[in-house]
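> Sequence plus the predicted model coming up.
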Amino acid sequence: MSQIEISNFERFDVRKKLIEFITDAPGIRYRELLRLTGLSNGVLSYHLDVLTKNGRIKNKKTNQRVTRYYPNGFSEEESEIIAVLRQETSRKIIQFIIENPHCTFNEIVDYCGKVPSTISWHLSKLKESEIVENLKSNNTGTYTVKKCDKVNEIIEKHKNSFVQRIVNDYVDMVESI
């Protein structure tokens, strides 16, 4: 059966599956949905558009090029935090700061094992999102998570979706070898 011959029931089934993916991994990116569903670009785009217009899901563009999808009912604050937590380096930084409140920039760099410019970029995005704040005292800057309880709640609630992405990325890498 070709893509054009998909029945209304199957369309509903596709949309139901998309809602499941988005509910299980809020903040999922379009490309990841494309990979997980095996749908063509146009078919996926169509179904996501229908779900969005009917208020079943919502989407949010970040950085003018990344579109993330969320279940209906996700607050703006939750969407912002999830989007940041879906980035591995940002998630590592946040988790380190939560475990080591008032840590310094150099401690974060050492922990993450990334070059200072990368950490600086991520920290600026985290400060922009008002998730992390930079406290200055005695010419030393330290970092703390502003919304610690909310961030911890979201990490705990959605930790399986973060782990699943790492597993999927690893499987893709191994299969490409």
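Alright, I've got the coordinates.
> use CA for all of it now, contacts and neighbours both
Fine.
> those helices in the chain, which residues are they?
With DSSP state H as the criterion, the chain has helices at 8-24, 30-37, 41-53, 76-85, 88-99, 105-112, 116-128, 148-175.
> would CSV of those helices with mean neighbour count be doable?
Listed next are the helices of the chain as CSV, based on neighbours: other Cα atoms under 10 Å:
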stretch, mean neighbour count
helix 8-24, 15
helix 30-37, 15
helix 41-53, 15
helix 76-85, 19
helix 88-99, 18
helix 105-112, 15
helix 116-128, 16
helix 148-175, 13
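> Which one of those lies nearest to residue 69?
Nearest to residue 69 among the helices of the chain is helix 8-24 (6.4 Å), distances taken as Cα to Cα.
> so how far is that closest one off the chain centroid?
In terms of Cα atoms, centre = their mean, to the nearest Å, the centre of helix 8-24 is set 20 Å apart from its chain centre.
> ok, second structure coming up, stack it against the first:
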Amino acid sequence: MKYISYYHNPRVSNLLRIVSESPGLTFTEIMRRSGLANGVLSHYLGNMEKRAMIRSKKGRKMTWYFLPHDPIEEDSIIISLRKETSKNILTFLLTKKLATFVEVTRAAKKSPPVVSITLSQLQDLGLIKVTNGFVKKYEVANPDTIMRLSEKIDSTMFEKIKDRFEDTFSYF
């Protein structure tokens, strides 16, 4: 079927809506949300990228999709918030403010080596800071940005963080 323009194609409109509502989705997640088969989705995303309707950021094993006007400097933050361990660490540090490695490891519910690697990656991205002392402590470098982007990709995540923050101070 011919459409007035590529933008009027219902599949293209649906894919644009999916990516705009939740930037940084992977191919697999877009496939799940759109209901399109692998080959069909690959065709549409490729054509949309050629037409600069979307852009992608490729990793070693995954590709994440964004709208062209989404700030490129926020890509790494959004991708980190989509990874389970990074998200757990960042949300924990948002509520705790300062935490030791042991506390972060318990909160992330991952092995110490996995947490150590993830903390290093988050530090390299400038998302967390380390205060050196007798015991190293970790904190979020820019909490406002993390909160804003958490809400952008998953509004329920923001509510959970806010609830934890309120619970923390209700005991004092």
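Sure thing, it's come through. Being a predicted model, the structure only gives us computed values, none of them experimental.
> Tell me how they score on TM after superposing.
Once superposed, the chains reach a TM-score of 0.82 (TM-score structural alignment, normalised by the length of structure 2), with 155 aligned residues with a Cα RMSD of 2.0 Å.
> Dump the helices of structure 1 to JSON lines, plus distance to residue 134 of structure 1.
Output for the helices of structure 1, formatted as JSON lines (distance: least, Cα to Cα, whole Å):
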{"stretch": "helix 8-24", "distance to residue 134 of structure 1": "33"}
{"stretch": "helix 30-37", "distance to residue 134 of structure 1": "33"}
{"stretch": "helix 41-53", "distance to residue 134 of structure 1": "37"}
{"stretch": "helix 76-85", "distance to residue 134 of structure 1": "17"}
{"stretch": "helix 88-99", "distance to residue 134 of structure 1": "11"}
{"stretch": "helix 105-112", "distance to residue 134 of structure 1": "9"}
{"stretch": "helix 116-128", "distance to residue 134 of structure 1": "8"}
{"stretch": "helix 148-175", "distance to residue 134 of structure 1": "14"}
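> now whatever residue of structure 2 lines up with residue 115 of structure 1, nearest residue through space, not along the chain?
Correspondence of residue 115 of structure 1 to structure 2, assessed by TM-score structural alignment: residue 111. Leaving aside its sequence neighbours, residue 111 of structure 2 sits nearest to residue 105 (Cα to Cα, 6 or more residues apart in numbering; 6.9 Å).
> Relative to residue 88 of structure 2, how far out is the one you found?
Going from residue 105 of structure 2 to residue 88 of structure 2 by Cα to Cα, to the nearest Å gives 10 Å.
> How about residue 49 of structure 2?
Shown here: residue 49 of structure 2 relative to residue 88 of structure 2, a distance of 31 Å by Cα to Cα.
> Likewise for residue 12 of structure 2?
In terms of Cα to Cα, residue 12 of structure 2 sits 33 Å off from residue 88 of structure 2.
> same thing with residue 53 of structure 2?
Remark: distance between residue 53 of structure 2 and residue 88 of structure 2 (Cα to Cα) = 32 Å.
> swap in residue 29 of structure 2?
Applying Cα to Cα, the value for residue 29 of structure 2 to residue 88 of structure 2 is 20 Å.
> Per the alignment, residue 96 of structure 1 pairs with which residue of structure 2?
Counting by TM-score structural alignment, residue 96 of structure 1 lines up with residue 92 in structure 2.
> my guess is its match contacts residue 104, does it?
Yes: at 7.4 Å, residue 92 of structure 2 and residue 104 qualify as touching, with contact defined as Cα atoms under 8 Å.
> and stretch 131-149 of structure 1, which residues are buried?
For stretch 131-149 of structure 1, burial by neighbour count (16 or more other Cα atoms under 10 Å) applies to 131, 132, 133, 134, 142, 143, 144, 145, 148.
> which ones are touching the fifth one?
Contact partners of residue 142 of structure 1, counting by Cα atoms under 8 Å, 6 or more residues apart in numbering, are 102, 103, 104, 105, 134, 135, 136.
> now those residues in JSON lines, with distance to residue 75 of structure 1?
Formatted as JSON lines, those follow (distance: Cα to Cα, whole Å):
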{"residue": "102", "distance to residue 75 of structure 1": "28"}
{"residue": "103", "distance to residue 75 of structure 1": "29"}
{"residue": "104", "distance to residue 75 of structure 1": "31"}
{"residue": "105", "distance to residue 75 of structure 1": "30"}
{"residue": "134", "distance to residue 75 of structure 1": "25"}
{"residue": "135", "distance to residue 75 of structure 1": "27"}
{"residue": "136", "distance to residue 75 of structure 1": "31"}
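> Still touching in structure 2? Go through those residues.
Checking the contacts of residue 142 of structure 1 against structure 2 (both residues aligned by TM-score structural alignment, their matches' Cα atoms under 8 Å), the contacts still present are 102, 103, 104, 105, 134, 135, 136.
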